[in-house]
Structure formats: structure tokens, C-alpha cells
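*Asks:* pasting the structure only:
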């Protein structure tokens, strides 16, 4: 091999790693434009478990903050669903499941049937939302995820009322069905609207804060 050929080969070898590094940086920049950098890692580190525990504790606390949002005073709103959504966006569907289930454990002793419905609604809201957001890491993905989760959660809430409420509230199926349009549907629409708006406004700052702590 001639001297000039050797020089060209060395030049190519020295440039190739730089090109690969630049391409990798560009790809990472594109991926990270909306990614929080938190849910991308599936490692069950001590810190990750601690953050799950923190979200579970927040869900427990917020589940006790109840107040009416419609003229029907016995139907009360609590913001625990927002915590489940944020956990799912930040750490993925596994976090959404864990927080949605464990967050209502304190209520299961006093109100097992109501807690079962609350867990069902929280799962239907947060798990689909986190799955969609994991695929589409942007505000559009977050909006689509929240919308899909809210629709499923409303359906689950209405069906849950039809099946479970007659069992523990000693009401007939017909009586519960008669409440769907005038009472249950408006309440659940208002509930999911609050969840959606608040989550959409705060999820990104919180996720970015969590990502910086990694």
C-alpha cells in the first residue's frame, strides 16, 4: 500500500467515529425534545422504587381530598387521578398500575366496593394514557393519551356503577340506570375534564424536574 493510500485510510478512520458521534447526538436530541428521560429507563433502582412510593403516598393523600363539583353533593371529586397520570407519564404504565392500585388501599377497609370502582377508573384513565405517551412523546401524545384514558375511564365508571352500585347501595339496577344521563355522566365528564386540564398543564414541568434528578 502506498503512503498516500495509508494517509487516506487513517483519515477515514479518524472521521468515522466523529460522524457516528454526531449522528448519535442528533438522534438523541430529536428523541429528547419531548422525552423526559425518566420513563425511558426500565431499571428498578432504589431511587425508582422510592419515586414510586412517593407517588403512591401522594395518591393516598389526594384521595382523601374530596369535594362536590356538581349539584349532586354525594358525588365527590378527588384529584388522585392526576397523580396516577403524572406517575404514568413520568415512569410508564407500570408506575400507573402500581399507583392506581396502591393509592386506594386505605379506602379498601372502609369502602371496598367504592375502592374497587375507584381503582378500575384510575387504571382505565392512567394506563392507556401512559401507553400512548410512551409511543408519542409530545404534547400531542399527552393530549391524545389523556383523551383516550378519559373516555375509557368514563365508560368504566358508568359500567361500574351499573354493576357494583346495586350490590352495596341496595339500589335496583333500573334506579342506577336512571341516574346515568342526569347525574353520573355529567359528574364523570366534569371529573375527567379537571383531570385532563390540570395534568396537561403540570405534567411537563414535573417530568422535567424528575429527569434532572436522575
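*Replies:* That came in fine, so what should we check first? From a predicted model like this one, the values you see are computed outputs, not experimental measurements. Residues are numbered from 1 along each chain as shown.
*Asks:* Going by C-alpha atoms from here, please, whenever you check contacts or count neighbours.
*Replies:* Will do.
*Asks:* quick one: the helices in the protein?
*Replies:* Counting by DSSP state H, the chain has helices at residues 3-32, 46-63, 80-91, 93-102, 105-108, 112-135, 139-168, 173-179, 185-212.
*Asks:* Remind me what the third one packs against, helices and strands.
*Replies:* Spelled out, it's helix 80-91. Contact here means 3 or more C-alpha pairs under 8 Å, 6 or more residues apart in numbering; DSSP states H and E; on that basis helix 80-91 packs against helix 46-63, helix 93-102, helix 112-135, helix 185-212.
*Asks:* In addition, the following structure is provided for comparison:
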């Protein structure tokens, strides 16, 4: 009798979790499309807050759920927009960095589910998010952008319009992209910390 009663509960939980992940993925996709340019950055670099939704999934349902939301969000956009001249490198970059952010923060948070640890996990996740963006951009993403958008000089010129003293792409990434990525991570972390507690009962299916 105990086994019979347990199975429906497990099945219901699994189904509800899948539905919640699908719902959050849809929301993350919409937010991903609502990106916007930021001052003092080249026009092709935009800010979006879709990682807030991925973090909510990771905190409420575990790290894998958060990574799945990151994946679905990018796959949907690739399906809609296509690979384009950059072969979808922007989406691949977003998935890898976002997944690293969410995975790191969620794993740390689930070790001790307190507000203090949530803050610590988000800070560490933001640092990972920021640090891995530099080699990925320099060695993989930007070389593809060079081929797609008229060469290294064309991309560097966009940075030099903002700061003429920038001499090469590496320094441009350090001066512009690293602080931007860090600020983006901090904003997503702050929003997540502020809204997670009131949303937690809904995400976890508690009345």
C-alpha cells in the first residue's frame, strides 16, 4: 500500500516540475528578446535579464533545472532566428556563460538554503560568469565576429568610437566587456534575491 501511494505523488511531482521548467523557459525566452543597448558599450552588446528566470529555476528546483532553462531559451531563439552569419555563436556563448553562472550559484545555494548563502552563491556565480566570458570572447566569439562583421578593425573601431585610446581587442574586452558582464550578473543576482522568497511557494508547488 505504501508503494502504491508513493508512486502517484512522485509522478505528480515530476510532471509539475516539467511544467514549471517549461513555463520558466518560455518566460526566459521572452525576456531574452527584450534586450536593450546600454550606454558606453558598442551597439551589438545588449543587456537582458533572462538569467533571473534561470536562477529562479535553479534555486527552486535544482541546478539542472536552471541549466535546462538556459538551454531551452537559446535553442528556441536559434530556431526562430536561425544560425545567421555568426553560426549562432552568440547563443552558444550565452548558454555556456549563463549555465556556468546558474550551475555555480544553484549548487552552492542548495548546500545551505539561507538568504546569506543565496547572496554568497550569487556573488560567486557572478564571478564565474564574468571570468569565463573573457577567454570565450577572445579566443572563440570575437574571431567569428571578425569574419562576420568586416574584420577585427571594424569591431575595434566600435570600441574606439567610445574610447579612442583602446589599442586592441583584448584591452577592449577587459575595459568594456568584463565590467559589463559583472554588472549584468550582479543585477540578475539582486533581482533574483529580491523576488525568490515571495515566488518560492509558487515555484515549488506549496500552498
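*Replies:* Arrived safely, thanks for sending. Bear in mind the structure is a predicted one, so any value in this text is a computation, not a measurement.
*Asks:* quick revisit: adding mean neighbour count, write the helices and strands packed on helix 80-91 of structure 1 out as a markdown table.
*Replies:* Conversion of the helices and strands packed on helix 80-91 of structure 1 to a markdown table gives the following (neighbours: other C-alpha atoms under 10 Å):
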| stretch | mean neighbour count |
| --- | --- |
| helix 46-63 | 17 |
| helix 93-102 | 24 |
| helix 112-135 | 23 |
| helix 185-212 | 17 |
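*Asks:* which one of the helices of structure 1 lies closest to residue 71 of structure 1?
*Replies:* helix 185-212 (9.2 Å; C-alpha to C-alpha).
*Asks:* average offset between the closest one and structure 2?
*Replies:* In this overlay with structure 2, the average offset of helix 185-212 of structure 1 from its partner residues is 1.5 Å by mean C-alpha distance after the TM-score superposition for structure 1.
*Asks:* related to what we said a few turns ago, make TSV out of the helices and strands packed on helix 80-91 of structure 1 and add distance to residue 73 of structure 1.
*Replies:* TSV is the format used below for the helices and strands packed on helix 80-91 of structure 1 (distance: least, C-alpha to C-alpha, whole Å):
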stretch	distance to residue 73 of structure 1
helix 46-63	17
helix 93-102	25
helix 112-135	16
helix 185-212	10
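*Asks:* So for residue 148 of structure 1, which of those helices sits nearest?
*Replies:* helix 112-135 (6.6 Å).
*Asks:* for that closest one, packing partners?
*Replies:* Secondary-structure packing of helix 112-135 of structure 1 (3+ C-alpha pairs under 8 Å, 6+ apart): helix 80-91, helix 93-102, helix 105-108, helix 139-168.
*Asks:* in the third one, what counts as buried?
*Replies:* Read it as helix 105-108 of structure 1. 105, 107 (16 or more other C-alpha atoms under 10 Å).
*Asks:* Repeat that for the longest one.
*Replies:* Within helix 139-168 of structure 1, the residues that count as buried by 16+ other C-alpha under 10 Å are 141-158, 160-162, 164-166.
*Asks:* How many residues are close by residue 5 of structure 2?
*Replies:* Neighbour count of residue 5 of structure 2, defined by other C-alpha atoms under 10 Å: 9.
*Asks:* And residue 147 of structure 1, what's its match in structure 2?
*Replies:* Alignment note (TM-score structural alignment): residue 147 of structure 1 maps to residue 123 of structure 2.
*Asks:* same check, this time on residue 84 of structure 1
*Replies:* Using TM-score structural alignment, residue 84 of structure 1 lines up with residue 54 in structure 2.
*Asks:* Distance of its match relative to residue 206 of structure 2?
*Replies:* To residue 206 of structure 2, residue 54 of structure 2 is 20 Å away according to C-alpha to C-alpha, to the nearest Å.
*Asks:* Which one of these two is surrounded by more residues?
*Replies:* Applying other C-alpha under 10 Å to residue 54 of structure 2 and residue 206 shows that residue 54 carries more neighbours, namely 32 against 7.
*Asks:* my guess is that one meets residue 70, correct?
*Replies:* Yes. At 6.1 Å, residue 54 of structure 2 counts as touching residue 70 under the criterion of C-alpha atoms under 8 Å.
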